[in-house]
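Novice: let's see this in three dimensions:
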Amino acid sequence: MSLTPEQKKHFRTLGHNLNPIVMVAGNGLSENIQLEVDRALEDHELIKVKFSVGDREVKKQMIRELCAIVEATLVQEIGNIALLYRAAQQPNPKLSNLMR
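Specialist: Have a look, this model is predicted:
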């Protein structure tokens, strides 16, 4: 899914105050991490994921791989934090970071 520059700017503004929900260590993207990111995206639609990986290229590859697996769009990447977006099938106004 491709986002317009206006959407990306709006999501970056909303994501500024968010804390990382999932933390990925250097041992890779386990099935549990994938399931947790998938659940978090379904609940919140816009989430931050922290990557604790030493190598920059490995981190970028892991972010691309995670986005492909959970079918999310990378909104922004700053340092070790990635801001991911995926529209929920049935958004919950109490949980969604876009509706609060």
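
Novice: for the rest of this, base every contact and every neighbour count on C-alpha atoms.
Specialist: Noted.

Novice: what about the residue positioned nearest the centre of the chain, which SS state?
Specialist: For the chain, Leu84 is the residue whose C-alpha lies nearest the centre (C-alpha atoms, centre = their mean; 2.6 Å). Taking DSSP: H, G, I helix; E, B strand; the rest coil as the rule, one finds Leu84 in the strand state.

Novice: any idea how far Asn32 is from it?
Specialist: Distance of Leu84 to Asn32, computed by C-alpha to C-alpha, to the nearest Å: 17 Å.

Novice: could you also give me the structure for this next sequence, so I can compare it with the first?
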Amino acid sequence: MISSKQRAYLRSLANNLESIFQLGKNGIEDTFLKQVDDALEARELIKITVLNNSGFESREASDAICEELGCEGVQAIGNKLVLYRKSSKKPRIELP
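Specialist: All right, here's what the predicted structure looks like:
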């Protein structure tokens, strides 16, 4: 669990990030979760765009992905969501 100060810091880092995944009509499948898991291990902080045809709101998608992968939902605004998980091999982001 991250504190509100840490969450604010992560939101500031994610502000300049581009979305690297799109959640579309196929929904949250095992292959999508595997790709997100690998990206979280490599980058620690990622942004995902939720498309209108996915059947998910951004908050619902964030909660579902976090439950499966054990990550933290940093932010869910509009059709974007930001996820964070500390890397087990090479941590890059130092939380305050």
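
Novice: my guess is Thr49 of structure 2 contacts Lys80. True?
Specialist: Yes. The pair Thr49 of structure 2 / Lys80 is scored as a contact, 4.6 Å apart, by C-alpha atoms under 8 Å.

Novice: got any residues that touch both of the two?
Specialist: The overlap between the contact sets of Thr49 of structure 2 and Lys80 (C-alpha atoms under 8 Å, 6 or more residues apart in numbering) consists of Ser19.

Novice: how many neighbours does Asp38 of structure 1 have?
Specialist: Residues near Asp38 of structure 1, counting by other C-alpha atoms under 10 Å, number 19.

Novice: nearest residue to it other than its sequence neighbours?
Specialist: Excluding its sequence neighbours, the residue lying closest to Asp38 of structure 1 (C-alpha to C-alpha, 6 or more residues apart in numbering) is Val70, at 5.8 Å.

Novice: contact partners for the one you found?
Specialist: Val70 of structure 1 neighbours (C-alpha under 8 Å, 6+ apart): Gln34, Val37, Asp38.

Novice: what ranges do the strands span in structure 2?
Specialist: 21-23, 45-50, 72-77, 80-84 (DSSP state E).

Novice: to Leu10 of structure 2, which of these lies closest?
Specialist: strand 72-77 (7.0 Å; C-alpha to C-alpha).
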